[in-house]
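Novice: the following block contains a protein sequence and its predicted model.
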Amino acid sequence: MNMRNAAINLRAHPEQRDLIDEAASILGKNRSDFMLEVACERAQAVLLDQIFFQLDNDKFQQFSALLDAPVNSNSGLERLMSIETPWKEDK
């Protein structure tokens, strides 16, 4: 069984606590499980927003063309990729 051992403490107005408790009850969860689940979902959304970007139609077409374009040779990268890594295990 995996025990949670990192405490997160916060204060809320009684109305906020009651609202959270009511929502948790509807989902058959206790307050802590509900709050942790919702907070984690929101945290993931915030992090995903950091890598999401929007482009207008013209910029999207340019972006797509760059992604679909053939790969150019890169001798520096090819040379780097041919070097044995020091952490590679001997077989």
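Specialist: It's in.
Novice: switch to C-alpha atoms for all contacts and neighbour counts from now on
Specialist: OK.
Novice: list the buried residues for the lengthiest helix in the chain?
Specialist: When the chain is parsed with DSSP state H, its longest helix is helix 31-49. Within helix 31-49, the residues scored as buried using 16 or more other Cα atoms under 10 Å are 31, 34-35.
Novice: try this one side by side with the last:
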Amino acid sequence: MRDAAINLRALPEQRDLIDHAASLLGKNRSDFMLEAACDRAQAVVLDQVFFSLDTDKFKQFTALLDAPRTSNEGLERLMAVKAPWTA
């Protein structure tokens, strides 16, 4: 059962376009808009997690991941600082 409300305002032309598209798919406005918004939201989230590389770039990327760790003084200093919320 859906119980979280999402409200928005649209121009009449936008509403009519959405209604027309929804009717073409046999959906009501709410179902159409919720599906479209969730599809877009999922794409945005996945773009932050997954990325695409060509073969050469992928080989470079995996080589960097597989390379031995090198010393990074700045990172070591940063990691040595105690977080203020753990004081």
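Specialist: Here it is on my side, so go on. Note that the coordinates shown come from a computational prediction; the quantities given were computed from them, not determined experimentally.
Novice: quantify their similarity with the TM-score.
Specialist: Superposed pair, TM-score by TM-score structural alignment, normalised by the length of structure 2: 0.65. Supporting alignment: 66 aligned residues with a Cα RMSD of 2.1 Å.
Novice: now for the alignment partner in structure 1 of residue 2 of structure 2, how many residues are close by?
Specialist: Per TM-score structural alignment, the equivalent position to residue 2 of structure 2 in structure 1 is residue 4. By the measure other Cα atoms under 10 Å, the count of residues near residue 4 of structure 1 is 6.
Novice: helix, strand, or coil at residue 4 of structure 1?
Specialist: Classification of residue 4 of structure 1 by DSSP: H, G, I helix; E, B strand; the rest coil places it in coil.
Novice: likewise residue 7 of structure 2?
Specialist: coil.
Novice: from residue 34 of structure 2, how far out is it?
Specialist: Residue 7 of structure 2 sits 11 Å away from residue 34 of structure 2, going by Cα to Cα, to the nearest Å.
Novice: what do you get for residue 26 of structure 2?
Specialist: 14 Å.
Novice: cool, residue 61 of structure 2 as well?
Specialist: 37 Å.
Novice: re earlier: list the contacts of the longest helix of structure 1.
Specialist: 20-21, 24 (Cα atoms under 8 Å, 6 or more residues apart in numbering).
Novice: could those be laid out in CSV, adding secondary structure, distance to residue 42 of structure 1 and neighbour count?
Specialist: Shown next, in CSV, are the contacts of helix 31-49 of structure 1 (DSSP: H, G, I helix; E, B strand; the rest coil; distance: Cα to Cα, whole Å; neighbours: other Cα atoms under 10 Å):
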residue, secondary structure, distance to residue 42 of structure 1, neighbour count
20, helix, 15, 16
21, helix, 18, 18
24, helix, 16, 17
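Novice: good, we can wrap up now.
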